[in-house]
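S.K.: Predicted structure and sequence below. I'll ask about it afterward.
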Amino acid sequence: MNETPASTSARSSTWTLRETPVGPLLLAATDKGLVNVVFHADADTADRALTRLEGRLGSAPVRVDDAASPDAPAPHPALATAAAELDSYFRDELRVFTVPLDWSLSGGFNERVLRELFASVPFGVTAGYQDLADRVGEPGAARAVGAAMGSNPLPVVVPCHRVVESGGALGGFGGGRETKRALLALEGLLPQPLF
């Protein structure tokens, strides 16, 4: 199983921060589509994520804001689409993301699993690690599926929060268990938190 993402030549990217009910998300896009979603994007987390993204894409991502000045760079179209769709998702108005995705931060087995998850596990449904391993033709790879979920560069949009343990336990989550609980509650799979 090859875990090395496909190499990329230098590509431009734009990014923004989005406030959400699960905390600030950093969204980044290239001309191919949404390339990265980062949870808990405080200043330090955003700086680390942007440094990694620059290393992977070969050029520094450029920040764009909703209230950007007229001379500010235009965001890649997928960035505006992703922001609007995530806003709708968190208002419980969106069930299917249509934003184009740039899969260049994933590759090999991990990308196969994440693409399968995106294509076949809809809003309000969960899948198990073993189930996803079976779906990609690797029945002995349930643990590797867990690693693929942990490597997901596009959480929420590629819904790794919907992957749970075989007995129904939440399992791990890169955004933290409370974030996973909140996303599953939003989708009606867990009771809403009391506070």
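M.R.: Happy to help now that I have it.
S.K.: Please count neighbours and contacts with C-alpha atoms only from this point.
M.R.: Will do.
S.K.: Helices of this protein, residue ranges please.
M.R.: Using DSSP state H, the helices found in the chain span residues 43-57, 77-90, 108-120, 129-135, 142-150, 177-186.
S.K.: And the third one, what does it pack against?
M.R.: In this case it means helix 108-120. Applying 3 or more C-alpha pairs under 8 Å, 6 or more residues apart in numbering; DSSP states H and E, we find helix 108-120 packed against helix 129-135, helix 142-150.
S.K.: cutoff 7 Å now
M.R.: Where contact means 3 or more C-alpha pairs under 7 Å, 6 or more residues apart in numbering; DSSP states H and E, helix 108-120 is packed against helix 142-150.
S.K.: Would you mind getting the angle between the helix it packs on and helix 108-120?
M.R.: 80 degrees (axes from the mean of the first three to the mean of the last three C-alpha atoms, to 10 degrees).
S.K.: on that earlier part again, okay, the helices of the chain in CSV with distance to T20 and mean neighbour count next?
M.R.: Output for these, formatted as CSV (distance: least, C-alpha to C-alpha, whole Å; neighbours: other C-alpha atoms under 10 Å):
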stretch, distance to T20, mean neighbour count
helix 43-57, 15, 15
helix 77-90, 7, 19
helix 108-120, 21, 19
helix 129-135, 27, 20
helix 142-150, 21, 20
helix 177-186, 11, 18
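S.K.: Dump the ones you listed into JSON lines; add distance to T16 as well.
M.R.: As requested, these are arranged in JSON lines below (distance: least, C-alpha to C-alpha, whole Å):
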{"stretch": "helix 43-57", "distance to T16": "10"}
{"stretch": "helix 77-90", "distance to T16": "8"}
{"stretch": "helix 108-120", "distance to T16": "23"}
{"stretch": "helix 129-135", "distance to T16": "32"}
{"stretch": "helix 142-150", "distance to T16": "22"}
{"stretch": "helix 177-186", "distance to T16": "20"}
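S.K.: Comparison target, given below:
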Amino acid sequence: MHFCRYPSPLGNLLLAEEEDAIVYCQWEDTIDEQMIEKWTEDKEQNSVLLTEACHQLTEYFTQKRKTLNLPIRLNGTSFQLLAWEGLQQIPYGETLSYAGLARQIGREKAARAVGNANHHNPLMIIIPCHRVVASNGELGGYAGGTPRKAWLLEKEKGHNKL
């Protein structure tokens, strides 16, 4: 597996590809370093896919792009895959509650399981789990930290406060 670091406005994102698909996009400060010890860093930036992913992330962070269009591959339980598919349906600049996402995927009583699936989303930003909030409108959790979640939501609404 090859990976690179993308210097986002919120800290480095670690992106990894395997067999011509992005399989990982996480905040570097939230991951276990042992996990990436067997990966190969793409320091020369020879990977066309990782280069394109970084280009699209730059466009996203500069509000020139609303969705990332990259080949991805997900590994998870059938419920996680269903929840992650639902996340991809939430439009840029909008939010949905955990309960709303559970209803949307046909699992009305599974709001907590949706939250758990969000927590294990391997493709932050690409699969926009930051767009899911609590039913009362509060942010709820985010594996990258709630300050990042708040920033991303504000950025998508066009009100970057950094």
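M.R.: Yep, that arrived. In this text the structure is predicted, and so the values were computed from the model without any measurement.
S.K.: Any idea what the TM-score comes out to?
M.R.: The TM-score (TM-score structural alignment, normalised by the length of the second structure) is 0.92; 162 aligned residues with a C-alpha RMSD of 1.9 Å.
S.K.: just to revisit the earlier point, what's the closest of the helices of the first structure to S13 of the first structure?
M.R.: The closest of those to S13 of the first structure is helix 43-57. By C-alpha to C-alpha, the value is 8.1 Å.
S.K.: Now do that closest one: distance to the chain's middle.
M.R.: Taking C-alpha atoms, centre = their mean, to the nearest Å, one finds helix 43-57 of the first structure lying 15 Å from the centre of the chain it belongs to.
S.K.: what do you get for stretch 68-87 of the first structure?
M.R.: Its chain's C-alpha centre and that of stretch 68-87 of the first structure lie 17 Å apart, by C-alpha atoms, centre = their mean.
S.K.: on that earlier part again, between the helices of the first structure, which gets nearest to T14 of the first structure?
M.R.: For these, the distance to T14 of the first structure is smallest for helix 77-90, at 7.4 Å, taking C-alpha to C-alpha.
S.K.: can you state the direction angle for the closest one and helix 177-186?
M.R.: Going by the same axes, to 10 degrees, helix 77-90 of the first structure makes 70 degrees with helix 177-186.
S.K.: by contact count, what packs against helix 77-90 of the first structure?
M.R.: strand 25-30, strand 33-38.
S.K.: Can you report how many residues neighbour T95 of the second structure?
M.R.: 21 (other C-alpha atoms under 10 Å).
S.K.: List the contacts of the closest residue to T95 of the second structure other than its chain neighbours.
M.R.: Nearest residue to T95 of the second structure in three dimensions, chain neighbours excluded: R131, at 4.6 Å (C-alpha to C-alpha, 6 or more residues apart in numbering). Contacts for R131 of the second structure (C-alpha atoms under 7 Å, 6 or more residues apart in numbering) come out as E94, T95, L96, L153.
S.K.: I'd like the distance between the residue mapped onto the second one from the first structure and F109 of the first structure.
M.R.: To tie it back to what came earlier, the one meant is T95 of the second structure. Using TM-score structural alignment, the equivalent of T95 of the second structure in the first structure is T126. The spacing between T126 of the first structure and F109 of the first structure, counted by C-alpha to C-alpha, to the nearest Å, is 20 Å.
S.K.: quick one: contacts for the one residue sitting closest to the centre of the second structure?
M.R.: Geometric centre of the second structure, nearest residue: M124, 1.4 Å, by C-alpha atoms, centre = their mean. For M124 of the second structure, the contact set (C-alpha under 7 Å, 6+ apart) comprises C25, Q26.
S.K.: Distance of it relative to E108 of the second structure?
M.R.: According to C-alpha to C-alpha, M124 of the second structure stands 24 Å off from E108 of the second structure.
S.K.: show me what contacts the residue mapped onto V113 of the first structure from the second structure?
M.R.: Structural correspondence for V113 of the first structure with respect to the second structure (TM-score structural alignment): A83. By C-alpha under 7 Å, 6+ apart, the contact set of A83 of the second structure is I105, V114, A117.
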